[in-house]
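Q: compute the structure for the input listed below.
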Amino acid sequence: MEEKTKKPIILIIDIDDDIGNVTGRSLIFGKDEVMKAAIDFAEKRPEDSDTNAIFAGLNLYENLKATSNDPEIAIVGGHATNNMLAQILIKDRVKQLLEKIGNKDVEFYLVSDGTDELLVAEVLRELAPIAGMRRVIVEQHLGVEGSYFLLARYIRKAIDDPKYSKYFLGIPGILIALFGILSVFGYIFLALKIILAVLGVFLILKGFNVEDRAYSLLTGFAKYLRETSHFQIAGIGILGVTILASVLAGYYSAISKENLIIFSGSIIANSIPILLAGFTLYIVVSRIFYKVTKSNLNILKETASIAIIISLAFAFAQLGVTLENYGLKVGIITGSEIINLFIGSGFLLYSVAGAGVAALIELADYLYFRRLKREEK
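A: Next comes the predicted model:
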C-alpha cells in the first residue's frame, strides 16, 4: 500500500511581526496574497531582511510545486517585543491556518531571516512534523563607506525602535542617572556598587530568559484567577497572608536569640505552625466551602489532609518549645541529644497520630465509595 503524501505548507516566520506592522495583517495565506505582501513590504522597508525571507519562501514554493503535492504558503507574524508571547501567537495563528486549509495531514517548511524564528520550530512540532528549515542570510559586499552607512543604520534602529532602544538607551540611561544623582551627594563608591548590582541582575534575567518565563507564569496565573471560583481566590489570599505572617514571626522571634539552638527552636515553634495553619485555612476555604456550595459533601480527603497538617503543626510547636528550653540550659548540642529531643518533645507521637487519623479517614472514604458502587450494581 502506497503511503499517502503529506501536504507541504511553507511558513515564513516573522517573529517580531515587522511584516504585520507594515501590511496590517499578521497571517497572510496563499501565493497571490504573499506576493502582494512581499511587494508592499519591499516598497516600504527595502532594507529589511524579512523581504529576502519572503522571496526565499516563494522560491521554495515554486520548487515544491514542481516536485510535490500542491503546496501552500503563508506569512505568520508574532509580537514586536515579547519573544514568549510571539511564540504563543505564532502557534495560535498556525492553528487558524490549519483550520482554514482543512487538511490535517500536513508538514511544515519553515523559512526565516534569523535564529530566533527557528526556535518556533519546537512550538510548531506539536501541530505537524517539521520537514525542513531554511535560514536566509543576505550576501553583501561593503566597502569602508558602506560599513559606516550600515553601522549608522543599526545605531538609528537602536535609538528609534522600541524593541532595541530600551536596552541600548533605557538601561544605560537609568544607570548613568543613578550614578550622577548619588555622586552629587558624595556616594560615588555606593553608586558603583549599585550599578554593578543592577547590571548583574539585568544580565541574569536576560541570560536565563526570566522575563519571558515570568510573563508566562503571570499570564497563566491571571487566567487561573479569572476562571477559578471566588473561594479559590480567598484561599490563595489567606495563604499569602499566613506565609508573610510566618516569615515575620520567625524573624522577630529569632533576632534576639542567644545561640543556634534557641534560634532554631524559635523558628520551628513560631513560623512553621503559622504556615501550616495557613494551609489548613486554604483547604477549608478553597476546597471544603466550594464543595459544600455545590452540594458535594464528599470532603473526607480534605479532612484527612487537615488532620495531618494540624498534627504536624502541634508536633513542630512542641519540638520548637523543647529546643528553646533546652537551649537556655546548654550552649551546644550533640547528635544523640537531638534524637532524644525529637522523641521527648512528642514530635514523633503527634506526627504518627496525625498520619494514623488521616489513614482511618482515607479508609472510611474508600469503604464508603466501595459500598456505593456495590449498591449501584
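Q: C-alpha only now, for contacts and for neighbours.
A: OK.
Q: Ile75 reaches Leu11, doesn't it?
A: Yes. The pair formed by Ile75 and Leu11 meets the contact definition of CA atoms under 8 Å, at 5.8 Å.
Q: Proceed likewise with the subsequent sequence, for comparison:
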Amino acid sequence: WGMAEDGDRLLIIVVDRDDDLGVKTGISGPVVGREANLDAAVRLALADPEDPDANALFYAVKLYDQLTQSKTGEEVEVATLTGSRKEGMEADMNIFNQLREVLEKFPAQRCIFVSDGETDAIVTPIISSQVAIASVQRVTVKQSQTVEQSWLILGKYLRLGITDPRYAKFIIGIPGGFIALSALLSIFGLAQPSILLLFLGLLLFLWGFRIDIHFSRLFTGFYRISQMPAIGQIRAFAYLGAGASLLIGLYLGLSSTYTTYISLNLTSEQLIDPAILLPTVLRLSGVFISQSIDFIAISAILVVLSNMIYYYIIRYYGFWRTIHAGVLSIWLWALLKRAGVLLQQPQPTTITESSTFLFILTAVMGVVTLGVTFAMTRVLRSIYGKQFRKGAAKKQ
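A: Got it, this is the predicted structure:
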C-alpha cells in the first residue's frame, strides 16, 4: 500500500491489544488493507473460532465494503493494530507506533474504531492522540440465553481461567496458596478461623490496593540508586535520611504532645472554656515544637547540604542559594527551639525573663546573620560566579 493522495480519508481501526493475532497466526501488525485483514480474520477464526478479535476483524472488513460502496467521496482504508502478549505499557507502545506508521502512509483525517468493548478505555486515548475518532463500533457476539448455552459460556471461561497463565495465577494460584497455608497451620495446631481470616484479609488488602506493585517499584528504585553515579547516590541517600529524620521528629512530637495532654487530665467543661483551652493549645504546641524540631531541622539540613555538595560538584549556579537556605535552616531551628520553650511557660512571660530575652536575641541575631550571609555570597558570587553555570541542573 502506497502513499495516498491528498483528500478526505477515513481509516477503520481494529486493535488487538493482547496480540492474539500474532500469537495464534504468526501475523505481525500493522495489518493494512481489505484483503490482508480478511486473510488475517480467516486464519484467526480457524486457529481459535471463539476468539472475539476474529469477529472484530470480520466486522471491520464488512464496514469497509459498506463505506466503499456508499460512494461518499472519501478514501477508506482498514488497518489492524497489534499490541503485546504481556499487555501493559509494551502493548500500548506497539499500538502507538503502528498507528503512526499507518498514518504516515495513509494520513486520515478521522477514523472509525471497531472494538470488542474490553479495551475501550485504554486504547481510545492512544488513538485519539493521533487521529480524530468519528465513531466507535462495538462488536458483541450474540449468544442464546438458554441454561445450556449459559453453562457452555461459563465452562469456556473457566477453561480459559485454568489454561491461560494470565488468569490462572488468580483463579488457581491464590486459592491454592491459601489452602496450602491452611494445611501448614493445621500441622502446627494454628488453623483457627481467626488466623485464617487474618491471612485472607491481608491477602485481599494487598491485592486490592496493589501493595505488591508499590513494593516492586520501591525495590526498583533502590536498584536504580545503586546504578547512579556516586554524587547521585549521596543525594539520594541524603533524601532517604532526611525522610527518616522527619518521620522520627513527627513521631516524637506527637507522642510527647499526647502524653502531656493526658497528664493535664482536663475535663470536658474545661475544654470548652477559652481561658483554659487557649493556654493548653499553646502549651501543647510548645511541647510538639520542642520535641520534634531537632529531627525536623536535621532533615532540612541534610537536604540542603546534599544539594549544596551536588550543585558545587556540577558547578550549578543554584549553589549560592543553598548557602542561604542552610543558614536560614539553622536560624529557624534555633528560633523555633526557643519558641517551643517559651510556649511551655505556665504563666505569661515578660521581656526581662531569660526565655523571652533569648528568643528575641535569637531572632535579631538570625536576621543579622542572614544579612551578612547574603552580602558575603554576593561578593563571592561576583568573584567566582563565572565558574558556575546557569540553567537547569543535570540529573545524576
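Q: quick revisit: show me which of Ile75 and Leu11 of structure 1 is the more surrounded one.
A: In this view Ile75 of structure 1 and Leu11 are compared by other CA atoms under 10 Å, and Ile75 has more residues nearby, 30 against 23.
Q: just confirm that one is within a strand.
A: Yes. Counting by DSSP: H, G, I helix; E, B strand; the rest coil, Ile75 of structure 1 falls inside a strand.
Q: could you give the number of residues near the alignment partner in structure 2 of Lys7 of structure 1?
A: Pairing criterion TM-score structural alignment: the partner of Lys7 of structure 1 within structure 2 is identified as Arg9. Residues near Arg9 of structure 2, counting by other CA under 10 Å, number 18.
Q: quick one: Arg293 of structure 1 from Tyr154 of structure 1, how far?
A: Just so we're on the same page, residue 293 of structure 1 is Thr rather than Arg. Counting by CA to CA, to the nearest Å, the separation of Thr293 of structure 1 from Tyr154 of structure 1 is 61 Å.
Q: mind listing what Arg34 of structure 2 touches?
A: By CA atoms under 8 Å, 6 or more residues apart in numbering, the contact set of Arg34 of structure 2 is 61, 64, 77-78.
Q: of those, which is the most crowded?
A: Using other CA under 10 Å as the neighbour criterion, Val78 leads these with 24 neighbours.
Q: can you find the partner of it in structure 1?
A: Val78 of structure 2 maps onto Ile73 in structure 1 when the alignment is built from TM-score structural alignment.
Q: ditto for Lys142 of structure 2
A: The alignment partner of Lys142 of structure 2 in structure 1, by TM-score structural alignment, is Glu139.
Q: that match should be in a strand, yeah?
A: No. Under the criterion used here (three-state DSSP), Glu139 of structure 1 is coil, not part of a strand.
Q: neighbours around it, how many?
A: Using other CA under 10 Å, the number of residues around Glu139 of structure 1 comes to 6.
Q: now it: how far from Lys193 of structure 1?
A: Applying CA to CA, one obtains 44 Å for the distance of Glu139 of structure 1 from Lys193 of structure 1.
Q: in terms of neighbours, single out the busier of Thr293 and Tyr154 of structure 1.
A: With other CA under 10 Å as the criterion, Thr293 of structure 1 and Tyr154 differ in neighbour count, and Tyr154 comes out ahead with 13 against 9.
Q: how about the nearest residue to the match of Val78 of structure 2, chain neighbours excluded?
A: Here the nearest residue to Ile73 of structure 1 in space, its sequence neighbours aside, is Ile10; by CA to CA, 6 or more residues apart in numbering that works out to 4.5 Å.
Q: host element of the one you found?
A: strand 7-14 (DSSP states H and E).
Q: Provide the aligned range in structure 2 for the helix or strand following that strand.
A: Sequence order places helix 18-23 as the next helix or strand after strand 7-14 of structure 1, per DSSP H and E. For helix 18-23 of structure 1, the aligned range in structure 2 is residues 20-25, judged by TM-score structural alignment.
Q: how much does that stretch stray from structure 1?
A: Plainly put, stretch 20-25 of structure 2 ends up 1.9 Å away from its match in structure 1 on average once the two are laid over each other (mean CA distance after the TM-score superposition for structure 1).
Q: who's in contact with that stretch?
A: 27-29, 40, 43-44, 47-48, 53, 82, 85.
Q: can you flag the buried ones in those?
A: Burial of the contacts of stretch 20-25 of structure 2 was assessed by neighbour count (16 or more other CA atoms under 10 Å); the buried members are 27, 29, 40, 43-44, 48, 53, 82, 85.
Q: narrow those to those in helices?
A: Applying DSSP state H to those, the entries found in helices are 40, 43-44, 53.
Q: ok, these vs Ser135 of structure 2, which is closest?
A: Ranked by distance to Ser135 of structure 2 (CA to CA), these are led by Asp53 at 18.4 Å.
Q: now do the helix or strand in which Ala66 of structure 1 is found: which elements does it pack against?
A: In this assignment (DSSP H and E), Ala66 of structure 1 forms part of helix 50-67. Of the remaining helices and strands, those touching helix 50-67 of structure 1 by 3 or more CA pairs under 8 Å, 6 or more residues apart in numbering; DSSP states H and E are strand 7-14, helix 31-44, strand 72-77, strand 106-112.
Q: give me the element the residue most central in space within structure 2 is part of.
A: Residue closest to the average C-alpha location in structure 2 (CA atoms, centre = their mean): His214, at 8.8 Å. According to DSSP H and E, His214 of structure 2 maps onto helix 211-226.
Q: now swap in Asp48 of structure 1 and tell me
A: For Asp48 of structure 1, there is no host helix or strand (DSSP H and E).
Q: which residue lines up with it in structure 2?
A: Aligned by TM-score structural alignment, Asp48 of structure 1 pairs with Asp51 of structure 2.
Q: didn't its match look like it was pressed against Ala45?
A: Yes. Checked against CA under 8 Å, the pair Asp51 of structure 2 and Ala45 is within contact range at 7.0 Å.
Q: more neighbours: which of the two?
A: Set side by side, Asp51 of structure 2 and Ala45 show more neighbours around Ala45, with 21 against 14, by other CA under 10 Å.
Q: could you give the angle of the helix or strand in which Glu101 of structure 2 is found to strand 9-16?
A: Applying DSSP H and E as the criterion places Glu101 of structure 2 in helix 88-105. An angle of 160 degrees separates the directions of helix 88-105 of structure 2 and strand 9-16 when computed by axes from the mean of the first three to the mean of the last three CA atoms, to 10 degrees.
Q: the residue of structure 1 most remote from its centre and Ser345 of structure 1: what is the separation?
A: In structure 1, Lys329 marks the outermost C-alpha relative to the chain mean, sitting 48.8 Å out by CA atoms, centre = their mean. Distance, Lys329 of structure 1 to Ser345 of structure 1, using CA to CA: 16 Å.
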